[in-house]
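Colleague: what's the 3D shape of this:
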Amino acid sequence: MIASTPHKAIQDVHVTNRLYSAEMDFNCFGQDPIGSYMLATIPRSGSTYCAIRLWQTGLLGAPMEYLNFRVIGSLLRRLGYQVSDMGYVPIQMMSAYWSDIQRLRSSANGMFGYKMFTSNYVAIARHSPNFLKEITPQYVVYLTRQDVIGQAISYSRALRSKVWFAGVADTPAVDYDYAHIKDALCSIGEQKAAWERVFEMTGAEPIRITYEDLMTTSSTVIDHILNAMGVKPDESRAISVPMIDRQTDGVSKEWRERFTEDSLDDAEVEAIQV
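Modeller: Model prediction:
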């Protein structure tokens, strides 16, 4: 993996695109991974930040959204895969695709990880149910966010602006919308419940972490994940992976104050938070 300072042409590409480029491939493990995990999460939980922090250890692969075919067009093209009209890699090519991804994105110690949202899990289950068995991980890291109001506000803004990361030029402004934020809050609750059903059905015992702990005690959280997977922490194996900018501004604070006031008599919102 290239760890030196990139030239200007690469610097001008948004970080999230670089993360799927050949520049960031490990391409150093030519067999099936010896260990695997899924980073299960919900939108606006800091999942990309978490994925990069895991990646930077040099011990946990590169857990990105390899099964979210809507966002990895450049990766698919460079590997020679075409997405069908339904938006998926053809069923008969899924196994070959997954083998290619594991070869390129397993770290030198043989660990492979991938990130998954509930929507992607359901889509794969409907499109290629047999493939779910093939991607069953040894471990699950489940990332959630305790501040669900902040999460819902961020989710609402991203859904309506269609911008999910900081640093995107010409990001459109969106207005405060109580009903939409409430819908986003309901969706977060439904997605959490969906993951719990998946864990129950599959017998998974996830390594549970929160966005808040990750932001305040990042090294402790990462070491906990490594130890839970039986991987010995080793700072000498750390690698350089570009980090995304944090999305934060005064708008979210203003919207939180308005939403808190508007929801005072809304029993449904109170129930969701509980």
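
Colleague: for the rest of this, base every contact and every neighbour count on C-alpha atoms.
Modeller: Will do.

Colleague: chain neighbours aside, what residue packs nearest to Gln191?
Modeller: Thr118 (6.3 Å; Cα to Cα, 6 or more residues apart in numbering).

Colleague: try Gly46
Modeller: Tyr211 (6.0 Å).

Colleague: any idea how far Lys232 is from the one you found?
Modeller: Tyr211 is 23 Å from Lys232, where distance means Cα to Cα, to the nearest Å.

Colleague: repeat for Gly30
Modeller: Distance from Gly30 to Lys232, by Cα to Cα: 22 Å.

Colleague: related to what we said a few turns ago, the more surrounded of Tyr211 and Lys232?
Modeller: Tyr211 (19 against 11; other Cα atoms under 10 Å).

Colleague: and that one, what does it touch?
Modeller: Applying Cα atoms under 8 Å, 6 or more residues apart in numbering, we find Tyr211 in contact with 45-46, 143-146.

Colleague: ok, now Arg246?
Modeller: Listed by Cα under 8 Å, 6+ apart, the contact set of Arg246 reads 165-166.

Colleague: which residues touch whichever strand or helix holds Asn120?
Modeller: Taking DSSP states H and E as the criterion, Asn120 maps to helix 118-127. Contact with helix 118-127 is made by 40-42, 67-68, 91, 131-132, 191, 194-195, as judged by Cα under 8 Å, 6+ apart.

Colleague: which elements pack onto the helix or strand just after it?
Modeller: Following helix 118-127 in sequence order, the next helix or strand is helix 129-134 (DSSP H and E). When contacts are defined as 3 or more Cα pairs under 8 Å, 6 or more residues apart in numbering; DSSP states H and E, helix 129-134 packs onto helix 94-105, helix 118-127.

Colleague: hey, which of those is tucked in deepest?
Modeller: helix 94-105 (a mean of 19; mean count of other Cα atoms under 10 Å).

Colleague: re earlier: widest-spaced pair of the contacts of Tyr211?
Modeller: Gly46 and Gln146 (11.5 Å; Cα to Cα).

Colleague: show me which of these two is the more surrounded one.
Modeller: Neighbours were counted for Gly46 and for Gln146 using other Cα under 10 Å; Gly46 has more, 21 against 14.

Colleague: right, and Arg160 touches Ala173 too?
Modeller: No - between Arg160 and Ala173 there is no contact under Cα atoms under 8 Å: 9.0 Å.

Colleague: next up, for comparison:
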Amino acid sequence: MHPEISRRRKLYHENQMSAGNDISAGATPTFRYCIASTPRSGSILLARMLAGTGAAGAPREYLNPLLLRAWSRLNPGRRLSLGAYMAEIESRRTSGNGSFGMKLHWRHVKNLLARNVPETVVRPLLMRQEKFIFITRRDKLRQAISYHIAESTGVFHADQQEWLKDLGAAQPPLSPERALRHLADVLEEERGWTDFFRRSGKPFLHVEYEDLISDYAETCSRIIGFLGIEAASIPDMTPRMEHGGLPERFREEVLKATGIRAEQFDAA
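Modeller: I've put the predicted structure just below:
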């Protein structure tokens, strides 16, 4: 990853956690929901759509280690307690109708547990979310390739694509082996959420990336209806092509490494 991109990412995350992005002060949610996601599944597009309604809070990855560190940089000297931190975020990011949303990859849950945050703290945080939107992607190989490219460049969001052009940064070398490891990561994260829903019985709506892209308005209407919020309109969030079409070109290389021809994979 280019050093300047690392610097810009830090600033980007600090901006996400700054008071300038708050939508409330001292609010208490009456409804909480979570976008349960895996990397490169369209969850950012979904979160921005929901935030754009003005009736679904400001869902972001508040438990992402990068955002937690950004909060700590913005609050030097303050001890990070998960319960107090989430109460503060809820007070600042709850919409006027009482809705609070967050976005969470399963690896963020695993990260908290790995940092010795007790399960007795993590599980209640999940259980207090009243509804979940579970977004996945049918084409796991394209998802894994997109994940690999994002990790290699440090560019995860569409509005960060210009960084690579600004810097004239060369594309880091891509590895079919690493892409396949990311495929295993995606499958593991998806299984983590599936197991959670099975054990917890929490209500969730399963949405797939491909449907969000191909039938945006209908899929968004279904999501808003499931959450039970009233939105005046569905924000126009037209997606951009991922990494300039590079995933499609690299896909052939990954398939070649596995010994699978593209037509065989697509037929399966």
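
Colleague: overlay the chains and give the TM-score.
Modeller: The pair, once superposed, lands on a TM-score of 0.79 when counted by TM-score structural alignment, normalised by the length of the second structure; 246 aligned residues with a Cα RMSD of 3.0 Å.

Colleague: dump the helices and strands packed on helix 129-134 of the first structure into a markdown table; add distance to Asp249 of the first structure as well.
Modeller: A markdown table is the format used below for these (distance: least, Cα to Cα, whole Å):
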| stretch | distance to Asp249 of the first structure |
| --- | --- |
| helix 94-105 | 34 |
| helix 118-127 | 28 |
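
Colleague: quick one: which of the ones you listed is nearest Val15 of the first structure?
Modeller: Among these, helix 94-105 comes nearest to Val15 of the first structure, with 17.1 Å by Cα to Cα.

Colleague: so what's the counterpart of Asn27 of the first structure in the second structure up against?
Modeller: Using TM-score structural alignment, the equivalent of Asn27 of the first structure in the second structure is Ser24. Neighbouring residues of Ser24 of the second structure by Cα under 8 Å, 6+ apart: 91-96.

Colleague: nearest to Trp71 of the second structure, of the residues you listed?
Modeller: Out of these, the member with the shortest distance to Trp71 of the second structure (by Cα to Cα) is Arg92, at 13.1 Å.

Colleague: alignment lookup: that closest one to the first structure.
Modeller: Match for Arg92 of the second structure (TM-score structural alignment): Leu104.

Colleague: quick check: the closest residue to its match other than its chain neighbours vs Lys232 of the first structure, distance?
Modeller: Leaving aside its chain neighbours, Leu104 of the first structure sits nearest to Asn27 (4.1 Å; criterion: Cα to Cα, 6+ apart). Taking Cα to Cα as the measure, Asn27 of the first structure and Lys232 of the first structure are separated by 22 Å.

Colleague: follow-up on the earlier one: neighbour count: Arg160 and Ala173 of the first structure, which is higher?
Modeller: For Arg160 of the first structure versus Ala173, neighbours defined as other Cα under 10 Å are more numerous around Arg160 (13 against 9).

Colleague: host element of the alignment partner in the second structure of the more buried one?
Modeller: In the second structure, Arg160 of the first structure lines up with Ser152, judged by TM-score structural alignment. Under the criterion of DSSP H and E, Ser152 of the second structure resides in helix 140-153.

Colleague: next SSE downstream of that helix?
Modeller: helix 161-167.

Colleague: figure out how far that next one is from the centre of its chain.
Modeller: Between the centre of helix 161-167 of the second structure and the centre of its chain there are 22 Å (Cα atoms, centre = their mean, to the nearest Å).

Colleague: list the contacts of it.
Modeller: Contacts for helix 161-167 of the second structure (Cα under 8 Å, 6+ apart): 5, 155, 170, 243.

Colleague: just the strands in the stretch 1-150 of the second structure please.
Modeller: 31-37, 99-105, 131-136 (DSSP state E, counting those that start in this stretch).

Colleague: would you turn the ones you listed into JSON lines with distance to Val117 of the second structure?
Modeller: Below are those laid out as JSON lines (distance: least, Cα to Cα, whole Å):
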{"stretch": "strand 31-37", "distance to Val117 of the second structure": "20"}
{"stretch": "strand 99-105", "distance to Val117 of the second structure": "16"}
{"stretch": "strand 131-136", "distance to Val117 of the second structure": "22"}
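
Colleague: got TSV for these, with mean neighbour count too?
Modeller: Output for those, formatted as TSV (neighbours: other Cα atoms under 10 Å):
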stretch	mean neighbour count
strand 31-37	23
strand 99-105	24
strand 131-136	22
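
Colleague: for those, which one sits closest to Thr219 of the second structure?
Modeller: Among the strands of the stretch 1-150 of the second structure, the nearest to Thr219 of the second structure by Cα to Cα is strand 131-136 (11.4 Å).

Colleague: quick check: that closest one compared with the first structure, mean distance?
Modeller: Taken over the aligned residues, the distance from strand 131-136 of the second structure to the first structure averages 0.7 Å (mean Cα distance after the TM-score superposition for the first structure).

Colleague: where in the first structure does that strand fall?
Modeller: Alignment of strand 131-136 of the second structure against the first structure: residues 139-144, by TM-score structural alignment.

Colleague: residues in contact with the matching stretch?
Modeller: Against stretch 139-144 of the first structure from outside (Cα under 8 Å, 6+ apart): 36-42, 45, 47, 204-211, 225, 229.

Colleague: Tyr211 of the first structure matches what in the second structure?
Modeller: Match for Tyr211 of the first structure (TM-score structural alignment): Tyr209.
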